[in-house]
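[1] Have a look at this prediction, sequence included:
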Amino acid sequence: MQEDNFETIAIRLQAERSQHKEHSVPLYLTSSYKFDDAEEMRALFANEKEGNVYSRYANPNTSELIEKMAALEGAEDGWATATGMAAIFTTFAAFLGNGDHVLSSRSVFGSTHQLLSAVFPKWGITYSYADLDKQEQWIEGIKPNTKMIFVETPSNPGIDIIDLEWLAKLAKQHNLLLVVDNCFATPYLQQPIKLGADISIHSATKFIDGQGRTLGGIILGTNKLMRIIEGFARHSGPAMSPFNAWLMSKSLETLAVRMDRHCDNALKVAEFLESHAKIKKVMYPFLPSHPQYAIAKKQMKQGGGIVTLVIDGGVAAAGAFMNKLKMFSISANLGDTRSIATHPATSTHSKLTEEERLQVGIEQGTIRLSIGLEHIDDILRDISQALD
């Protein structure tokens, strides 16, 4: 039998209806659950029977979101966390211990860098970086104590791409976990697990919610790996709230149509910026000028909603441009219906040294644009007047 398409799964997969026969899944705002008798309580806590015991462990709303995300990404199971960084921290902490080493892409979100450089070394966990576009660094970077490979692709904010099929084969050759931050692409544009990754992570705060309303994170993978995640998360408590899970699950119903618009708008913005005299550099996966354009076309459905540019004139010119924007919001968030401009060097990646920023392509004139769902003519007009 033919499987349903992405859009249909995102809309039609939902929790079992109650006796009220509601069309839209209700909120389950409960911290705990009632057991029929003492034996049922014992069986549930002994994992001899499936069911809800406490909302820090599971809730009908979080369970629906996980099931839907797993189906969309091609995973067996998942876990929902309070934030995207909680998802990254939980994944690292659940699988790594004293003496382990992580090989990570150099271009990662600022808070991920802080975890690797400032938090986990206190636990005896070490790390090293490799550039996404240099395969020899990945091959040479694997040590006897390496346990995990972690990548963002596309990266934040440099929009670097790595061939996930190639990296998955390398990881399997060395019996390493391959963990992919899939936040920028979403399951609609890229499915790392189908390309060979072991775990895919999302900051659901971004395009999954898509409206700048709430926080959340998702971890996806095999049943076996998710039981390890569950063992850590149930007791450390980075749980997503039922309300946020309900919002995210409803947002997934429009993910495909939203991402189509984000991508259409972003490509037009990238093409416009590339032809502008004041722009030093533009990074967007589906621009033929992107160094990894062929890889992006192979493993992504479209180019995503993020465009990164470097403006001539450094931090002063970047600030002047952002201050002249009238419709764009100046914010550190992304993936919103509203277009957003961010200066990474003074916000999301401000804790990196200047040398570290330059190593991942963040100059003082670098600006990250999260292209929203407004009419493209209005977006381009705002950018044009700010540049002029």
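    Received it, and whenever you're ready, just let me know what you need. Residues are numbered from 1 along each chain as shown.

[2] C-alpha from now on. contacts and neighbour counts both.
    Fine.

[3] can you map out the strands along the stretch 151-300 of the chain?
    For the stretch 151-300 of the chain, applying DSSP state E, counting those that start in this stretch gives strands covering 177-181, 199-203, 217-221, 279-283.

[4] Could you dump those strands into TSV and include mean neighbour count and distance to residue 380?
    As requested, those are exported to TSV (neighbours: other C-alpha atoms under 10 Å; distance: least, C-alpha to C-alpha, whole Å):
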stretch	mean neighbour count	distance to residue 380
strand 177-181	25	30
strand 199-203	26	28
strand 217-221	27	32
strand 279-283	19	14
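
[5] Please tell me how far stretch 296-310 is from the chain's geometric centre.
    14 Å (C-alpha atoms, centre = their mean, to the nearest Å).

[6] ends of that stretch, how far apart?
    21 Å (C-alpha to C-alpha, to the nearest Å).

[7] Next up, a structure to set beside the first:
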Amino acid sequence: PTNPTLSLVDLRRWAEAAHRVGALVVVDNTFATPINQRPLDRGADLVVHSATKYLGGHSDLLAGVVVGGADRMRELDPQFALGAPLDPFAGFLLDRSLKTLAVRMERHNAAGAAVTAALAGHPAVRAVHYPGRRDAAEEAIARSQMRGRGGMVALSLRGGASAVPAFLARLRIVQVAASLGGVESLVSVPAETSHRHLTATELAARGIDPGLVRLSLGIEEPADLVRDLGDALDASLGA
């Protein structure tokens, strides 16, 4: 899934097209994780993860991962392509976290499905962005290559940018922060954070409107998250 609109592409189709012209296919699988999607099985040459996010899962380490077949990995210059070695304590924390990745992703998947289903019809929501929701073709892609849809959800607020402050101020469980993939639920405003360097025209071309908020749903009780977000959406209606 892309950041922050969670749209999908057919990995196998793109890999086949790239290989026909001799190009390598590198997939950032941070949002999906290996639990929900396996790009190497769909023809990708390399897969990268920000292990700081879901693989780490507790917002307490900085790490990155590059994965590929043995022959492909031997072609990489470790210092140039992989950077500095991971420090020992971060390695310890990452090893700890990987033991619970599958369990955590089940909870993230459940939260994403619950929030999407419950809030799609809210009057304050203009659009819900979640893997497979764009149209029937994307739903078919999601079914074919994803085992779960994940805990990342984006909401386009009907009130636009003016509705965002009231929405954020009313949240009690979901915290305002720019990271993602941890056990705590977080929300950010891409137009003001991760994508703030883009012009209004560039944001619009990517489907990022000023009233879009990106949610990284944690492992809290899904019903509590639905209630918290619903209250915040109610508050945004009067903004």
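    Sure thing, it's come through. Everything numeric in this text was worked out from a predicted model, so none of it was measured.

[8] TM-score of the superposed pair?
    In this superposition the chains share a TM-score of 0.93, using TM-score structural alignment, normalised by the length of the second structure; 234 aligned residues with a C-alpha RMSD of 1.6 Å.

[9] Can I get the strands of the stretch 151-300 of the first structure in a markdown table including distance to residue 296 of the first structure?
    Output for the strands of the stretch 151-300 of the first structure, formatted as a markdown table (distance: least, C-alpha to C-alpha, whole Å):
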| stretch | distance to residue 296 of the first structure |
| --- | --- |
| strand 177-181 | 15 |
| strand 199-203 | 17 |
| strand 217-221 | 22 |
| strand 279-283 | 12 |
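
[10] Tell me the counterpart of residue 156 of the first structure in the second structure.
    Mapped onto the second structure by TM-score structural alignment, residue 156 of the first structure lines up with residue 3.

[11] Equivalent analysis for residue 38 of the first structure, please.
    In the second structure, no residue is matched to residue 38 of the first structure (TM-score structural alignment).

[12] before we move on, the earlier item: next, find the distance separating the match of residue 156 of the first structure from residue 44 of the second structure.
    19 Å.

[13] Those two: who's more crowded?
    residue 44 (22 against 17; other C-alpha atoms under 10 Å).

[14] Trace the more buried one over to the first structure, please.
    With TM-score structural alignment defining the correspondence, residue 44 of the second structure maps onto residue 197 in the first structure.

[15] is it true that its match touches residue 164?
    Yes - if you go by C-alpha atoms under 8 Å, residue 197 of the first structure and residue 164 touch, sitting 7.4 Å apart.

[16] give me every residue that touches residue 158 of the second structure.
    Contact analysis of residue 158 of the second structure by C-alpha atoms under 8 Å, 6 or more residues apart in numbering lists 123-127, 211.

[17] redo that, cut-off 10 Å
    By C-alpha atoms under 10 Å, 6 or more residues apart in numbering, residue 158 of the second structure lies in contact with 122-127, 164, 211-212, 233, 236-237.

[18] Isn't residue 336 of the first structure up against residue 208?
    Yes - counting by C-alpha atoms under 10 Å, residue 336 of the first structure touches residue 208, with 9.4 Å between them.

[19] quick one: common contacting residues for the two?
    Common contacts of residue 336 of the first structure and residue 208 (C-alpha under 10 Å, 6+ apart): residue 258.

[20] out of the two, which sits in the busier spot?
    Each of residue 336 of the first structure and residue 208 has its neighbours counted (other C-alpha under 10 Å); residue 208 has more, 31 against 23.

[21] top helix in the first structure by residue count?
    helix 255-274 (DSSP state H).

[22] quick one, that helix and strand 279-283 angle?
    Angle of helix 255-274 of the first structure versus strand 279-283, following axes from the mean of the first three to the mean of the last three C-alpha atoms, to 10 degrees, is 150 degrees.

[23] Show me what helix 255-274 of the first structure is packed up against.
    helix 6-12, helix 186-189, helix 242-252, strand 279-283, strand 306-311, strand 366-370, helix 376-387 (3 or more C-alpha pairs under 10 Å, 6 or more residues apart in numbering; DSSP states H and E).
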